[in-house]
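Novice: Coordinates only, no sequence provided:
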């Protein structure tokens, strides 16, 4: 039978006593140049020389870019060290490695064997020792289950080791024909490698592997089959001799009738290797396509271990085939995609899209799952937006991250929702442009540009949404529309401040601002008289020209330590006199513990994001509010909350200025008269709410990006009555069934069937 694996062709690196250091690299370069898929690096590659095999493997990896590397491991190498070495090499090669574990000599009559296969695993029970080694390796690669790696066996033990996942799901190849080894392959391995090409032995081995796989609850198609062959071109004297066509005749039954998916050539003749790569491989591919049913190799077979992690209520078999990537709970990529930057999650499936059509397909899939949570994600940094969930569907548009200049003259740019603001700033800097965009470069465009966008240039240039000129958006019914001032203007109004309710924006068109060099000041000041500091900071900000925007963080006071205020201030100017004039009033509020003032670019300030995958747990607890002025009464309440220990984060951001120039009813972001935005964070909802109640009397409205609460009254705080009424009317038009209910979900104005609120 055939197991449906796309054919791969490889070359076994020759072994030579006293191997010249450059020889392995030369063979690797030749294999890659001739289009081979794989280079097998034997454990005894450099036998008789002073070169260490894994170092040679790394050297070969550095000199190739597309060639797969199948690295054989010595049984003497501890599997824990092996797991870390393979994971490291896989990252360095961007996912080009598989691991081969030689089990020992084959049984008699199995056909010719490649050299260097006499090594055995510990003791005389090869199957048991090798099985434990595979368990150890998989445990240390298993980052889907959090915590340290642990294993207790007869040959190997892990008392608590740090896990380290490779870049991709590294296949584990087991080489051998002993019956115990074959049964182990069926239970644990991803690929069986045999040095023999005897058809009877191959068929017998397949039967044992398939039976063992089914007993273990696995699909035999999970296991790829590999043969290593030798031969020569010229006179036809036996199998794998003669012409390339003769070789194809010899190989075709192994592929079609016995499921071989990988053919590796063992030779030290470069001419034979080149003919194999350029004549045999393409001819065998064509012959296989002709001999097998159409689309014989297109179906993906997931591991049984991955299938066991699927969540109930999701039609995994009905996932759209058009998606750029589908990530399930059993996939290695799930570990870095399951959570957001501040919110832990365990979704049932993640649909990654990179086109409008794929987004529409993902929305249609979600609509077929009523009652299953749906989350949307650009970069996953949102506090209010549920960019992940438990057991539900996530539509991830982070791959839609292009940044394109449409018109130099009008500074029109088109940006994908998955782009991050640090990338946007870097792309705009060469033009002398910028877009005000929060304070952290890792935030995705999609979330911030539909909520508001309170950034370091807000007082001089407005909110991020104030520079938005048009969007493309996939609606709940799967249609894609463009919205701007001249078309679908009602939808464009709603997108700017409540966009999460109306669809998935797949492209933003902004008119960037002309922004040159800026000054950025980080001041650490004494805030022992906390009430006075807050009032004075607020007064200075309101009295300052619009080219100054300041944020301040006040860490909760700790016994025995001074109370600090950490301000981050941008001045949209570069000349020394202007910068000093703007900053001196802030510095004069209280004594300075530290100061750092630089004149740089906006892009340099925003280049503060980490590329590490998020490892968040639990739910953020945050509260957001808007206020017009920092009065002594508000400052007293804020100081009381800070001293109570109820919160762990307190930040004020200045707004006002250009933000207030936009009419209140021009966008769904309606609280234009606020001069400050407040956000606090803590650990327990009830504790934070009790502290927040002391601040609520001074607040008028909230900023939806920073509010994690699901309390019913938050909708009325987010939008004034007139704005809220209009939004609900539009919800009736664009999403009457409440498909998009993961972020400040609105109830349709009419009692539409399927409408819902959060």
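Specialist: Received the coordinates, thanks. Values in this document were obtained by computation on a predicted structure and should not be read as measured data.
Novice: alpha carbons only for contacts and neighbour counts from here, please
Specialist: Will do.
Novice: how about the helices in the stretch 401-550 of the chain?
Specialist: All helices of the stretch 401-550 of the chain, identified by DSSP state H, counting those that start in this stretch, fall at 421-428, 445-451, 458-461, 489-498, 530-543.
Novice: Determine how far the third one lies from the middle of the whole chain.
Specialist: On the basis of CA atoms, centre = their mean, to the nearest Å, helix 458-461 is displaced by 32 Å from the centre of the chain it belongs to.
Novice: Next: the longest one.
Specialist: Distance of helix 530-543 from its chain centroid, counting by CA atoms, centre = their mean, is 41 Å.
Novice: Other residues contacting that helix?
Specialist: Under the contact criterion CA atoms under 8 Å, 6 or more residues apart in numbering, helix 530-543 has outside partners 527, 548-550, 563, 585-586, 589-590, 629-632, 635-636, 638-639, 654, 675.
Novice: Nearest to residue 698, out of the helices of the stretch 401-550 of the chain?
Specialist: Across those, residue 698 has its closest neighbour in helix 530-543 (13.7 Å, CA to CA).
Novice: Go through that closest one and flag the buried ones.
Specialist: For helix 530-543, a neighbour-count test (16 or more other CA atoms under 10 Å) marks 530-542 as buried.
Novice: Could you identify the most distant pair in those residues?
Specialist: Maximum pairwise distance among those (CA to CA): 18.5 Å, between 530 and 542.
Novice: Pretty sure residue 723 sits against residue 670.
Specialist: Yes. Counting by CA atoms under 8 Å, residue 723 does reach residue 670; the two are 7.3 Å apart.
Novice: Compare the two (neighbour count), which wins?
Specialist: Ranked by neighbour count (other CA atoms under 10 Å), residue 723 and residue 670 place residue 670 first, with 23 against 18.
Novice: another structure for you, compare them:
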């Protein structure tokens, strides 16, 4: 069976009937709220769907999938709307918007949490942190739990506790035929394997159940910054230092221009910096000892690595990834930081033009690497670092120059590319999706796609075609 059609053939009667079946809201282009609900986080994306189904629960999702299937509609699924390439909205088709589905239920005795698919990371943290518990998930609070999880889920405490998917106990999924099923280690195990890294290819997850881990509410965390002229020295120190760090230490090296924020000395605003942001997933005193060498290296111009609530640390990068800016990313994993990779990184860090462009160089390893490679669809557990090269702009002005910087940076690293994190892909074609999973997993994922979505209804994603 080929892909479903992209046109919008539904007549007014069928649309009106569909509207009556929803407990939530069906938004049309003529509605006053249409522009607000069609917008996504990436301001460079400007698409106009024919309908937006704002679902109030799983029953609405079922009705929406059945309507899309019956009328062969191009269908986008929106959780937090944080997709870099804007895959959570489409032109002319149907957007199934899960944003109203925010119920979060914590069981502190069992150390589990059930999370509906419209919840954001900040909302999840605020629900779990009063109990001193957390799910390893992301670094920007307005990211959607659903999209982050389905791609794997990297974040501040993953070296201690693993990826977000490594804490996943079960999911409730609406499949392409409009049926609701549960998947876990005990039931529909093939589907459970696939949703742990395979994205939204196999259905719409309406609810997640996670294992919770002890953390906080205070952690030793935050960034330390040096002038960009010291980037090579800092990165060489960083490479040697993290080689001996315990799993509790997670770091991200950041290269950017200093933002105009209250914590930044006015004389440094706009200047190129290198920073190492860290989080210690354990007692604050232990974290202070573990991170002391970082804070003592060289002569930092700004040290924001201090004891703080975990929920505050999770919001550290929120101002750098504001909704509405124009975003473009190139990404790759590398095995390690050899001298050549360090020199390339330092050189391109000095070339950053926009105040919102940046490099985030993620440290991997630890618990991430100790899960068997075949246990989940996620690929790249053996990588040392993940490059997230953001060529961003406040508006369309200058955006193409920032994108070209990101492309050139990525190309310069090409001799050292290994895998790539699927959540950091733009619309880069089938070959890159296959690279994200590796050939063997990609074949297994295609077979799973033929089972659960042979018509490729769910194709506005990093798509695994069923053919």
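Specialist: Everything's here; your move. Please read these numbers as outputs of a predicted model, since none were measured by experiment.
Novice: circling back to that earlier point, give me the subset of the contacts of helix 530-543 of structure 1 that lies in helices.
Specialist: Secondary structure from DSSP state H places 585, 586, 632, 635, 636, 638, 639 of the contacts of helix 530-543 of structure 1 in helices.
Novice: how about the strands of the stretch 251-400 of structure 2, start to end?
Specialist: 272-280, 302-303, 306-309, 329-334, 358-363, 385-390 (DSSP state E, counting those that start in this stretch).
Novice: Of the ones you listed, which is nearest residue 424 of structure 2?
Specialist: Nearest to residue 424 of structure 2, of all these, is strand 329-334, at 6.0 Å by CA to CA.
Novice: and the closest one, how far from structure 1 on average?
Specialist: Taken over the aligned residues, the distance from strand 329-334 of structure 2 to structure 1 averages 1.4 Å (mean CA distance after the TM-score superposition for structure 1).
Novice: Pull the residues that contact that strand.
Specialist: By CA under 8 Å, 6+ apart, strand 329-334 of structure 2 touches 84, 380, 383-392, 403, 406-407, 410, 416-421, 424-426.
Novice: Would you check that residue 159 of structure 2 makes contact with residue 245?
Specialist: No. Counting by CA under 8 Å, residue 159 of structure 2 does not reach residue 245; the two are 10.5 Å apart.
Novice: neighbour-wise, which of those two wins?
Specialist: Remark: of residue 159 of structure 2 and residue 245, residue 159 carries more neighbours, 26 against 13, as counted by other CA under 10 Å.
Novice: can I get the strands of the stretch 251-400 of structure 2 in a markdown table with distance to residue 212 of structure 2?
Specialist: Converted to a markdown table, the strands of the stretch 251-400 of structure 2 look like this (distance: least, CA to CA, whole Å):
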| stretch | distance to residue 212 of structure 2 |
| --- | --- |
| strand 272-280 | 17 |
| strand 302-303 | 30 |
| strand 306-309 | 17 |
| strand 329-334 | 28 |
| strand 358-363 | 22 |
| strand 385-390 | 25 |
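Novice: how about those strands in JSON lines, adding mean neighbour count and distance to residue 223 of structure 2?
Specialist: What follows is the strands of the stretch 251-400 of structure 2, written out as JSON lines (neighbours: other CA atoms under 10 Å; distance: least, CA to CA, whole Å):
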{"stretch": "strand 272-280", "mean neighbour count": "25", "distance to residue 223 of structure 2": "4"}
{"stretch": "strand 302-303", "mean neighbour count": "18", "distance to residue 223 of structure 2": "6"}
{"stretch": "strand 306-309", "mean neighbour count": "18", "distance to residue 223 of structure 2": "9"}
{"stretch": "strand 329-334", "mean neighbour count": "24", "distance to residue 223 of structure 2": "22"}
{"stretch": "strand 358-363", "mean neighbour count": "23", "distance to residue 223 of structure 2": "12"}
{"stretch": "strand 385-390", "mean neighbour count": "24", "distance to residue 223 of structure 2": "17"}
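Novice: any idea how far the spatially most central residue of structure 2 is from residue 132 of structure 2?
Specialist: The residue lying closest to the centre of structure 2 (CA atoms, centre = their mean) is residue 148, at 3.9 Å. As judged by CA to CA, to the nearest Å, residue 148 of structure 2 and residue 132 of structure 2 stand 22 Å apart.
Novice: Quick one: neighbours of residue 341 of structure 2, just the number.
Specialist: Residues contacting residue 341 of structure 2 under the criterion other CA under 10 Å number 17.
Novice: Ok, residue 663 of structure 1 next?
Specialist: Look at residue 663 of structure 1: counted by other CA under 10 Å, it has 12 neighbours.
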